[in-house]
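> no sequence for this one, just the structure:
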C-alpha cells in the first residue's frame, strides 16, 4: 500500500511559486537604468534576499510538517536555478561580473541537473555538504555584488575597497567549490552506475 502524498496546495509550494515569480521582478530592478541606479540595485538586493529566504523557509516547512510533494521536488530546484541564473547573467549584462563566471557556474549547475534527470531511474544522487557550501558561497557572493553600488554611496572609500575584496574572495571560493563539487558528483555518479550494474 503506497503512502498518500500531501496535497500540492500547501505553504511550502506557494513559497516556491512566489520565488519563481520574484525572478522577473528581480531582473527588472537589477537591469533597470542599466544597473547604475543605487535605489534600483538596493531593490534588487532586497528581492534577491527575500527570494533566498523563501528557499530556506519552504524547505524547512516541507520537511518538518511532511509536506514534501512531487511538485515541490521539481519546482524548488527550478526556482533556485532560475534565480541564480538571473543574478549571474544580470550582473554580467551590467558589467559587474566577467562573462566567464556565469558561464562556468551555469554549465556546471545545469549539467549536473541534467545528469541527475538522466540517471534518476537507475541511481539517486544525494545532495552533498559541498553542494550546500557551494549554494551558500554563491548566494553570499551574488548578494555582495548586487548591493555593492548602494553601499558605495554610504560607505567610506577604504571600507568599500574591503567590501570589494571580500566579494571577490567569496566569488572565487564559490567558483572553485562549484567546479570541485561538479567533478565530485561526476565521480560519484560513475561509481554508483558501476555498482548498479547494466541497465535492464
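Structure's in. What do you need? Computed from a predicted model, the values in this text were never measured in an experiment.
> for the rest of this, base every contact and every neighbour count on C-alpha atoms.
Fine.
> please name the nearest non-neighbouring residue to residue 112.
residue 182 (6.9 Å; Cα to Cα, 6 or more residues apart in numbering).
> the one you found and residue 169, how far apart?
Shown here: residue 182 relative to residue 169, a distance of 20 Å by Cα to Cα, to the nearest Å.
> could you do residue 185 as well?
Separation of residue 185 from residue 169 (Cα to Cα) stands at 24 Å.
> more neighbours, the two?
Regarding residue 185 and residue 169, a neighbour count based on other Cα atoms under 10 Å identifies residue 185 as having more, with 21 against 13.
> got a list of what the more buried one touches?
For residue 185, the set of contacting residues under the criterion of Cα atoms under 8 Å, 6 or more residues apart in numbering consists of 112, 125.
> which element is it on?
In this structure, residue 185 sits in helix 157-196 according to DSSP states H and E.
> give me the buried positions along that helix.
160, 163, 167-168, 170-175, 177-182, 185, 189, 192 (16 or more other Cα atoms under 10 Å).
> returning to that earlier point: got the contact list for the residue nearest to residue 112?
Under the criterion of Cα under 8 Å, 6+ apart, the contact partners of residue 182 comprise 108, 109, 112.
> residue 41: which of those is nearest?
When the contacts of residue 182 are compared for distance to residue 41 (Cα to Cα), residue 109 comes out closest, at 25.3 Å.
> got another, please set it beside the one above:
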C-alpha cells in the first residue's frame, strides 16, 4: 500500500477517535477552557484538532499521489469515501450536540451521496465526473463552518458575531448549489441511463 493510501486510511481511522472526544462524556475531563463568557471543553478542543488534521490530509494525499504518480484505483475509491465519512460523522455529532439543525445536515449529506451516485453512473458509462471549482469551495466552507462550530465560534464569540452560524448557512447553500451544478453539467449521463 502506497503512502497516499496510508494517509487516506489514517483519515478514516481518525473519525471514530474524533467522535469519541465529541460525544462520550468522561468524568475525568478537566474543567473547560474559560475566557469570560466563552467556554470550550477540552474534549471538544481535542476533537476539533483531530478534525482539522483529518481534513487537511485530504489535500496532502491527493497532492502526493499526483506528484509521484501514485494514483491507484484503491485511492480513487478510498479518498472520496474518507471525505464523506468525515463530514457525515462530524455533522451527525453536531446535530446530536444541538449545534447544527438536522435539516442542514441532511441537505449536506444527501448532496454527498447524490454526487457519489452520479459518479458511479459515470463510471459505468466509462467516463469520469471531475471535481468542480464549486465542489472545492463547498469543501472549504464546510471545513470552516464545522471548525467554527466545534470551537464554539472562537474567536468571534468575543465580539458576539455568529460567524459559525453564518458559515454553516453558507456551507449549506454552497453545498446545495454545487450538487445542482454537478447534475446540470452531467445531465447527459442521466438521460443515457
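Nice, I can see it. Remember, predicted model here, so these are calculated numbers, not experimental data.
> superposed, what's their TM-score?
The TM-score (TM-score structural alignment, normalised by the length of structure 2) is 0.86; 180 aligned residues with a Cα RMSD of 2.1 Å.
> before we move on, the earlier item: what does the residue nearest to residue 112 of structure 1 align to in structure 2?
The alignment partner of residue 182 of structure 1 in structure 2, by TM-score structural alignment, is residue 179.
> one step back: tabulate the contacts of residue 182 of structure 1 (TSV), appending distance to residue 26 of structure 1 and secondary structure.
As requested, the contacts of residue 182 of structure 1 are exported to TSV (distance: Cα to Cα, whole Å; DSSP: H, G, I helix; E, B strand; the rest coil):
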residue	distance to residue 26 of structure 1	secondary structure
108	23	helix
109	20	helix
112	25	helix
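> what span of structure 2 lines up against stretch 68-87 of structure 1?
Residues 71-90 of structure 2 are where stretch 68-87 of structure 1 aligns, taking TM-score structural alignment as the criterion.
> just the buried residues of that stretch, please?
By neighbour count with 16+ other Cα under 10 Å, stretch 71-90 of structure 2 contains the buried residues 71, 75, 78-79, 82-90.
> and stretch 49-61 of structure 1, by the same measure?
By neighbour count, and taking 16+ other Cα under 10 Å as the criterion, the buried residues in stretch 49-61 of structure 1 are 51, 52, 54, 55, 58, 59, 61.
> report the distance from that stretch to the chain centre.
12 Å (Cα atoms, centre = their mean, to the nearest Å).
> not counting that stretch itself, show me its contacts.
Outside stretch 49-61 of structure 1, the residues that touch it by Cα under 8 Å, 6+ apart are 11-13, 15-16, 18-19, 22, 67, 76, 80, 139, 143.
> closest one to residue 38 of structure 1 out of those, please.
In terms of Cα to Cα, no member of these lies closer to residue 38 of structure 1 than residue 143, at 14.1 Å.
> work out for me the element the alignment partner in structure 2 of that closest one sits within.
Taking TM-score structural alignment, residue 143 of structure 1 has residue 147 as its aligned residue in structure 2. Secondary structure from DSSP H and E places residue 147 of structure 2 in helix 133-150.
> that helix vs structure 1, average offset?
Mean deviation of helix 133-150 of structure 2 relative to structure 1 after superposition (mean Cα distance after the TM-score superposition for structure 1): 0.4 Å.
> export the contacts of residue 182 of structure 1 as CSV, with columns for neighbour count.
What follows is those, written out as CSV (neighbours: other Cα atoms under 10 Å):
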residue, neighbour count
108, 19
109, 17
112, 18
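> just those residues now: which is nearest residue 122 of structure 1?
Each of the contacts of residue 182 of structure 1 was checked against residue 122 of structure 1 using Cα to Cα; the closest is residue 112, at 15.5 Å.
> give me the distance between the closest one and residue 196 of structure 1.
Residue 112 of structure 1 sits 19 Å away from residue 196 of structure 1 when distances are taken as Cα to Cα.
> picking up where we left off before, make CSV out of the buried residues of stretch 71-90 of structure 2 and add secondary structure and distance to residue 21 of structure 2.
CSV is the format used below for the buried residues of stretch 71-90 of structure 2 (DSSP: H, G, I helix; E, B strand; the rest coil; distance: Cα to Cα, whole Å):
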residue, secondary structure, distance to residue 21 of structure 2
71, coil, 33
75, helix, 28
78, helix, 24
79, helix, 24
82, helix, 19
83, helix, 19
84, helix, 19
85, helix, 17
86, helix, 14
87, helix, 16
88, helix, 16
89, helix, 12
90, helix, 11
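> ok, the match of residue 143 of structure 1 touching residue 50?
No. Contact status for residue 147 of structure 2 versus residue 50: not in contact, 10.4 Å apart, counting by Cα atoms under 8 Å.
> these two - which one has more neighbours?
residue 147 (22 against 19).
> distance-wise, check that one relative to residue 164 of structure 2.
Summarising the geometry, the distance separating residue 147 of structure 2 from residue 164 of structure 2, computed by Cα to Cα, is 8 Å.
> got it, and residue 107 of structure 2?
With the distance defined as Cα to Cα, residue 107 of structure 2 ends up 18 Å from residue 164 of structure 2.
> quick check: the aligned residue for residue 171 of structure 1 in structure 2?
Taking TM-score structural alignment, the alignment pairs residue 171 of structure 1 with residue 168 from structure 2.
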